[in-house]
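Peer 1: Sequence first, then the predicted structure:
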Amino acid sequence: MYESASLDSVEVRAYRNLVRVREATPSQLARRLNLSGREAARLLATLEAKGLVSRAEGSAQRFRASPPDLALGPLLLSRQQELHAAESVMAELTEEYRRQTRRRGSVETVETVTGAPAMARTFDQLQRGARDEILALCKPPNVAVPSRGNDTQLEVLASGVRYRALYERSALEVPPEVFRIREFVACGEQARVAAEVPVKMAVADRQLAMLVSSPLPTMDAGGPAATPCAEPTARPSAVLVRPGALLDALIAFFESLWAGASPLALTEDGLVGERESDRTPPPEDLLLLSLLLTGLTDTAVAGQLGTSLRTVQRRIRDLIEFAGVRTRMQLAWEASRRGWL
């Protein structure tokens, strides 16, 4: 907050000190802050110019703190207005960028990013720009993630953004990778594993997807790359896909893979493992599920079970959470896959 009000650390200490006392002279403030008398006088003059302190009535050498809401409120409001103005400019530039892209003949708003450094920056920006959820398809090797790991994900998870990550099983066989996955799961990531993940992808808030293509394999010295006519190894690249039919298809593709994958969880020894899938809902929930699959409405199911509509809907939500899916259709598919009915 103080940085937003353009206060340095010494000014913050002085203002907080004055808030705690009724009033103080430059010499008193100097002793408290371990400053010279001249430094304290200049500091008080600066705070007075910023409206943070005022002179006590009847004394030109005694200063008191101004009320924080009056002193800091206008400064913070000014910064907020600057931020809103910057957001408006960004929105205008983004819309202009998309218009120009469409005008150049692109049916979908697709942009190419080439080279590992540029991909790493873009991936970092994609994560930091998310507000609700990130969907990720992950498979070795990492191209857009720095060698030290995806530290940004830990920060974004801590801010409340949900992560759903689907890993290729081979990632669990690479020690550095599995240690990192364990850290993400411990911090709240919802993780699943599949035998094979066909592509690397991340989607932020269902508004922007980053689809990564791996570079061509490097030829050894005795292979075709040693000949003058050999094609050079391609640099890694990615495409950014913005709202449109292609992005909708990519999200549906992710959900399809997610529904068929096995959940990952931390085992008792702190390692990452596939969650046991032999658990089944209690018999009363299986009865409810079987009635749903016959095509009965929630109201009809409630009548059959002799319970309320609200109870039926709550139990359906609990079943969806139990199965680790998002929709009723996925719940039906998962119940069939696991042999519940």
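Peer 2: Sure, I can see it. Numbering: from 1, shown residues only.
Peer 1: Only C-alpha atoms from now on, for both contacts and neighbour counts.
Peer 2: Noted.
Peer 1: Now do the helices in the protein.
Peer 2: Using DSSP state H, the helices assigned to the chain run over residues 9-20, 26-33, 37-49, 68-103, 116-128, 151-158, 175-186, 245-259, 283-293, 298-305, 309-323, 328-337.
Peer 1: now the fourth one: how far from the chain's centre is it?
Peer 2: The reference is to helix 68-103. Relative to its chain's centre, helix 68-103 lies at 21 Å (CA atoms, centre = their mean, to the nearest Å).
Peer 1: what inclination does that helix have with respect to helix 9-20?
Peer 2: If you take axes from the mean of the first three to the mean of the last three CA atoms, to 10 degrees, helix 68-103 sits at 140 degrees to helix 9-20.
Peer 1: can you list the helices of the chain in JSON lines and add mean neighbour count?
Peer 2: Output for those, formatted as JSON lines (neighbours: other CA atoms under 10 Å):
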{"stretch": "helix 9-20", "mean neighbour count": "15"}
{"stretch": "helix 26-33", "mean neighbour count": "17"}
{"stretch": "helix 37-49", "mean neighbour count": "17"}
{"stretch": "helix 68-103", "mean neighbour count": "13"}
{"stretch": "helix 116-128", "mean neighbour count": "17"}
{"stretch": "helix 151-158", "mean neighbour count": "16"}
{"stretch": "helix 175-186", "mean neighbour count": "17"}
{"stretch": "helix 245-259", "mean neighbour count": "17"}
{"stretch": "helix 283-293", "mean neighbour count": "16"}
{"stretch": "helix 298-305", "mean neighbour count": "16"}
{"stretch": "helix 309-323", "mean neighbour count": "16"}
{"stretch": "helix 328-337", "mean neighbour count": "16"}
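Peer 1: try this one side by side with the last:
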Amino acid sequence: MEPLFEGATAVPTEDHQGDVRVHRLNGSAEICEHIENLAFVTHSEVLGALRLDRLTPPGRELYEYLTFRWLRRGVKIHYLFDASVLNDASALTYVRQISAAGAGVRIAAALKSNLLICDNRSALLCANSEEPEDGAVVTKEPDLVTVVRDLFSQAWEQAGGLGQVAEEPCCLTPADQELLTLILKPGKDRIRARELGVSLRTFHRRVADLYERLGVSSRTEAALVAREYIDA
């Protein structure tokens, strides 16, 4: 199994005698069903490491629904998110909402995969970091749950708080920089969209997302912050 975090070792799936110590889940349906079942029997604490950018829309919706449900029931939540959420407007909104609702949130620079620990009794680890909904392993073996919790705690200590990282300028990709440069040029949006090779609707959606990440609401405001993001 691939390490959960940079530098972490994989959690063993067998003991020295070869006895199976975990239960394997195959496919998103089994994983979602198991997580939903966990939600009903979890009463005190949830620890999670989440790569939202690698979940399908239904998978993200399930986590969002259960997170708010846990918070309403008074369950303590500590979530570790990958830094990719800082460049995803909808994901960042969700992270800020659960933080405001009482969840502990930190941002890791290089989160490898997804995991969930419930009430320190059960740990779920995604087996494929690139496709976390392809399969997962679950254990209730106390020693293994402790190992997973220790990995989470190490990553949590190394991560930054949401306020700390959110105040830093967002990181723009070369495509984002190209879009920002294009926005600042004189001309019509239809021509700009054609230059990018996208539809006008897609162009407007990309511009709206970029504005939200930059914290601006107009072309004029974008021009004021452009020098911070466009390479010389």
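Peer 2: Yep, that arrived. Not measured: the values here are computed from a predicted model.
Peer 1: if we can go back for a sec, closest one to residue 192 of structure 1 among the helices of structure 1?
Peer 2: helix 245-259 (7.1 Å; CA to CA).
Peer 1: Give me the mean distance between the closest one and structure 2.
Peer 2: Compared with structure 2 after fitting, helix 245-259 of structure 1 has a mean deviation of 1.0 Å; criterion: mean CA distance after the TM-score superposition for structure 1.
Peer 1: just to revisit the earlier point, out of the helices of structure 1, the one nearest residue 193 of structure 1 is which?
Peer 2: Of these, nearest to residue 193 of structure 1 by CA to CA is helix 245-259, at 8.5 Å.
Peer 1: would JSON lines of the helices of structure 1 with distance to residue 212 of structure 1 be doable?
Peer 2: JSON lines is the format used below for the helices of structure 1 (distance: least, CA to CA, whole Å):
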{"stretch": "helix 9-20", "distance to residue 212 of structure 1": "44"}
{"stretch": "helix 26-33", "distance to residue 212 of structure 1": "55"}
{"stretch": "helix 37-49", "distance to residue 212 of structure 1": "52"}
{"stretch": "helix 68-103", "distance to residue 212 of structure 1": "21"}
{"stretch": "helix 116-128", "distance to residue 212 of structure 1": "9"}
{"stretch": "helix 151-158", "distance to residue 212 of structure 1": "18"}
{"stretch": "helix 175-186", "distance to residue 212 of structure 1": "18"}
{"stretch": "helix 245-259", "distance to residue 212 of structure 1": "13"}
{"stretch": "helix 283-293", "distance to residue 212 of structure 1": "39"}
{"stretch": "helix 298-305", "distance to residue 212 of structure 1": "42"}
{"stretch": "helix 309-323", "distance to residue 212 of structure 1": "30"}
{"stretch": "helix 328-337", "distance to residue 212 of structure 1": "27"}
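Peer 1: Which of these sits closest to residue 201 of structure 1?
Peer 2: For these, proximity to residue 201 of structure 1 was assessed by CA to CA; helix 245-259 is nearest, at 8.9 Å.
Peer 1: In structure 2, what stretch matches that closest one?
Peer 2: Mapped onto structure 2 using TM-score structural alignment, helix 245-259 of structure 1 covers residues 143-157.
Peer 1: for stretch 293-306 of structure 1, same thing?
Peer 2: Counting by TM-score structural alignment, stretch 293-306 of structure 1 has no counterpart in structure 2.
Peer 1: got the contact list for the alignment partner in structure 1 of residue 66 of structure 2?
Peer 2: Matched by TM-score structural alignment, residue 66 of structure 2 corresponds to residue 152 in structure 1. Neighbouring residues of residue 152 of structure 1 by CA atoms under 8 Å, 6 or more residues apart in numbering: 124, 127, 128.
Peer 1: ok, those vs residue 283 of structure 1, which is closest?
Peer 2: Looking across those and measuring by CA to CA, the closest to residue 283 of structure 1 is residue 127, at 41.7 Å.
Peer 1: Just give me the match in structure 2 for that closest one.
Peer 2: The alignment partner of residue 127 of structure 1 in structure 2, by TM-score structural alignment, is residue 39.
Peer 1: Leaving out sequence neighbours, find the closest residue to that match.
Peer 2: residue 66 (6.9 Å; CA to CA, 6 or more residues apart in numbering).
Peer 1: Give the aligned range of the helix or strand where residue 181 of structure 2 lies in structure 1.
Peer 2: In this assignment (DSSP states H and E), residue 181 of structure 2 forms part of helix 174-184. Aligned using TM-score structural alignment, helix 174-184 of structure 2 spans no residues in structure 1.
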